[in-house]
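In: no sequence for this one, just the structure:
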């Protein structure tokens, strides 16, 4: 596994600080925010200095019931090649549901949602991962996600689910220790148990991030300092295996560069502490093993002095043979052979048969039911925690408001302090269908048609903003587009229509 060292998530807001920060061995950039033909100058300079850049995808939807979109995979591959990356990463999550598979409206979460830890979901995920691996020019690593809610009827723990995924596909793992902490608080899952069940040799690198707790729920914000419990999980992981790379994620509310540098030093210290703990534990284990070997040797010598019928014989070759109704032979080869010829060593899994559409459809119906309850106000599916689902629903709406404000910063300026209230009212029962930029257009149209704005400066500016970005022809079934067509056509010679 390639050694990466210590890294930080590259974001435009802290690009200059990252370039000046000492001890940065690599960076990670959100894949969807990078245009291969127009790479940011900061990333180009980092690459010229030999800093590794890894694209981190957030919208592929490997946990979706449908197969990964070929266009999204091609875009991810293009970014990996443009950045000269040694691998690409994505999430074990579903981000959209519905559509032809379930004969229901297609819905988007705008967020990473947990897949159920069931055999159906694992089978779908494994096939989707293999499709992605075949389409990408470099290895793929997948990340465990944070969750506010749990699926009913799950059949595996997180560690077991990740172990089988890696075992069946050979995919590498991006372990987010902050997400392990989130799931500990929100779902009562033991981080130490998850780490104990993981295939540690499959770890590509590790994420570390901050969050906050409110009303007993941990929110993985990536906007707060890394708390001690997360650092403790990192130390535990580092005591078990030397992580190839560790990266600090920060997505907003960026502190001063000195504070980021301090957090990086704290992360390095946590990894070093884990390394020392692991070395000490291995040394103690080796000493105990040595003592046990010496005791065994003395016992064997004493036993050899007095041989009886049916006694066990210890040989200097290190092979112990016991006769009786069953025969077990330990040869020191690393393979445990039991009576009947059963071997504990794993054989490669045969190439899987094509996954039946019925499995995908079952998963698709379950995901569509959950997502519809979260974003469209339909009834809560049986078995889910209604209170926790309500928390998740409100969090999704708040995130939509925040991201739309970023992709369309004119909207908060036009609407002022009323923007957030207006958007949250709009989002109730109006799922996102075409990404955040389309969501911004839909919100502006709904605000204008809903009569929430009386005639005045704000309404005129919002109408002008919408018309400038909605295209040269009115969209189907858009009353606002029909009303505004004449005015828009008159301005087309003077105004560049931006999408």
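Out: Perfect, I can see it now. A quick note: this is a predicted structure, and the numbers were derived from the prediction, not measured.
In: every contact and neighbour count from this point should use C-alpha atoms.
Out: Fine.
In: can you tell me how far the most centrally placed residue in the chain sits from residue 275?
Out: Among the residues of the chain, the one closest to the centroid is residue 91, at 3.2 Å (Cα atoms, centre = their mean). Applying Cα to Cα, to the nearest Å, the value for residue 91 to residue 275 is 27 Å.
In: hold the first one in mind and look at this next one:
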């Protein structure tokens, strides 16, 4: 396992600060944001200094019903080779749904969504992981994700799901302790229990990040300082095993370099104080026997203060480990010998379930049975908000042209028009929507918007005659809602 040390996520907005920060052992870069043939100068300088660079993918959707896209895998492999990376990482998530398996339009979430912790979903994920492993030139590690919503009828806990995944595929793990905290607040899941169940010896590295409480849930924003409960989970993890690497993530609302340096110093202190020790590999049955550790923190509600004192963590003795674990109140774990054979219809089952959920989140379809409709609403609003923010970042001319009208206009557009071709296509479709409607009303702004669209679409700007095409797209979307 590659020893990485303590690092920070490299982002163009803080490239200079990252280069100047003391003690940066390695950096992680969003794989889709770099081109293998044209690496940013900052990354080239870091590599020349001997700083390890790890590409972190966000678009494969390995937890989705479809097999991984060969083109995306090839791009990720090329990026890993160009960076001389010792490994690549991705997420246990789905990012799109629909298509051939459901005979519905493909919908993009623009976000990492949780997979159901069921045997069917695990079968699909494992096959997708093996396909990805065969296509990549270096080892793959997968990250647990944060979630606002929970799937009904789950059959495994998060730790059990990850343990089975590692046992079947040999994949490594990227454990995000901020995501464990998020799932504790939003879903009542114990981080200590998850750490007790998962194979800590498979950890490639760890993510640490901040967030905030809003709408009665915890949002993993990567745009706020790391709170104490997240650091306490890091301490718990480091008391169980010495992680090969720990990385501070920050994606937005970047603070001064001094604050980033201070957070990295705090992380180093937590690792030093925890005195992490190697964990001997254990079979899944032994992990399950020690699964029920003490819950490290009370549930945090909306607006609750999360920067209080440290949370206690549990260290079970060998004698305690021999005692039967308490029954899991969240999900039963079928004994390995009694587990059913892989379901040949697993992909179809997962495809229908994920398409139904994503249609409810982005296309106004009914909430699938068993889901919390209020939480679905919170997640749907969060997806619209993220789309609005991302479009403003990749197409900054649009907020400049539309002024204060940009955000309400885009939100209104996004609530009724699912994303189907990525964020850049989304920006073009948004502008086409405005122009067809004769907006904005200011002639100068409309001319500037028309010019923006022409320069990027390479075609004549859309006119009211294009409403027929829009109606056809709306009819296709309506099929998803039924």
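Out: Arrived safely, thanks for sending. This is a predicted model, so every value here is computed, not measured.
In: thinking again about what came up before, ok, now which ones touch the residue nearest to the centre of the first structure?
Out: 57-58, 61-62, 112, 142-145 (Cα atoms under 8 Å, 6 or more residues apart in numbering).
In: pick the one among those closest to residue 381 of the first structure.
Out: residue 112 (18.8 Å; Cα to Cα).
In: ok, that closest one touching residue 143?
Out: No. Contact criterion Cα atoms under 8 Å: residue 112 of the first structure and residue 143 do not qualify, at 10.8 Å.
In: so between those two, which is more surrounded?
Out: Neighbours per residue (other Cα atoms under 10 Å) separate residue 112 of the first structure from residue 143, with residue 143 holding more: 23 against 20.
In: which residue comes closest to residue 81 of the second structure once chain neighbours are left out?
Out: residue 137 (7.4 Å; Cα to Cα, 6 or more residues apart in numbering).
In: could you give the number of residues near that neighbour?
Out: When neighbours are counted by other Cα under 10 Å, residue 137 of the second structure comes out with 18.
In: now do the SS call for it.
Out: The three-state assignment at residue 137 of the second structure reads coil, by DSSP: H, G, I helix; E, B strand; the rest coil.
In: residues in the first structure aligned with the top helix by length along the second structure?
Out: In the second structure, assigned by DSSP state H, the helix with the most residues is helix 373-394. Under TM-score structural alignment, the alignment places helix 373-394 of the second structure onto residues 386-407 of the first structure.
In: now the contacts of residue 91 of the first structure: which count as buried?
Out: 57-58, 61-62, 112, 142-145 (16 or more other Cα atoms under 10 Å).
In: for the stretch 51-200 of the second structure, just list every one of the strands.
Out: Per DSSP state E, counting those that start in this stretch, the stretch 51-200 of the second structure carries strands over the ranges 52-56, 88-91, 94-99, 104-113, 140-143, 172-176.
In: wait, doesn't residue 249 of the second structure sit right on residue 209?
Out: Yes. Residue 249 of the second structure lies in contact with residue 209 (Cα under 8 Å); the separation is 5.1 Å.
In: joint contacts of the two?
Out: With Cα under 8 Å, 6+ apart as the test, residue 249 of the second structure and residue 209 both reach residue 222.
In: what residues are up against residue 400 of the first structure?
Out: Residue 400 of the first structure makes contact with 110, 436 under the criterion Cα under 8 Å, 6+ apart.
In: and it, how far from residue 410 of the first structure?
Out: Distance from residue 400 of the first structure to residue 410 of the first structure, by Cα to Cα: 15 Å.
In: what range in the first structure matches the helix or strand hosting residue 213 of the second structure?
Out: Following DSSP states H and E, one finds residue 213 of the second structure within strand 212-214. Matched against the first structure by TM-score structural alignment, strand 212-214 of the second structure falls on residues 212-214.
In: what's the spacing between residue 45 of the first structure and residue 224 of the first structure?
Out: Residue 45 of the first structure sits 28 Å away from residue 224 of the first structure, going by Cα to Cα.
In: these two: which is more packed in?
Out: residue 224 (18 against 12).
In: and that one, what does it touch?
Out: 209-212, 250, 253.
In: give me the distance between the residue nearest to the centre of the first structure and residue 144 of the first structure.
Out: Distance from residue 91 of the first structure to residue 144 of the first structure, by Cα to Cα: 6 Å.
In: then residue 38 of the first structure?
Out: Taking Cα to Cα, one finds residue 38 of the first structure at 30 Å from residue 144 of the first structure.
In: ok, now residue 137 of the first structure?
Out: 22 Å.
In: kindly report the same for residue 166 of the first structure.
Out: Distance, residue 166 of the first structure to residue 144 of the first structure, by Cα to Cα: 12 Å.
In: find residues that contact each of those two.
Out: By Cα under 8 Å, 6+ apart, no residue touches both residue 166 of the first structure and residue 144.
In: one step back: just the buried ones from the contacts of residue 224 of the first structure?
Out: Buried, going by 16+ other Cα under 10 Å: 209-212, 250, out of the contacts of residue 224 of the first structure.
In: ok, so of the residues you listed, who is nearest residue 286 of the first structure?
Out: Nearest member of these to residue 286 of the first structure, counting by Cα to Cα, is residue 209, at 34.9 Å.
In: from what I see, the closest one and residue 178 are in contact.
Out: Yes. Applying Cα under 8 Å as the test, residue 209 of the first structure and residue 178 come out as touching, 5.6 Å apart.
In: quick one: common contacting residues for these two?
Out: Here residue 209 of the first structure and residue 178 have 220, 230 as joint contacts, going by Cα under 8 Å, 6+ apart.
In: make CSV out of the buried ones among the contacts of residue 91 of the first structure and add distance to residue 173 of the first structure.
Out: Below are these laid out as CSV (distance: Cα to Cα, whole Å):
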residue, distance to residue 173 of the first structure
57, 14
58, 15
61, 16
62, 14
112, 17
142, 5
143, 6
144, 8
145, 12
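In: mean per-residue distance, the longest helix of the second structure versus the first structure.
Out: Compared with the first structure after the fit, helix 373-394 of the second structure shows a mean deviation of 0.4 Å (mean Cα distance after the TM-score superposition for the first structure).
In: roughly how far is that helix from the heart of the chain?
Out: Relative to the centre of its chain, helix 373-394 of the second structure is centred 14 Å away, using Cα atoms, centre = their mean, to the nearest Å.
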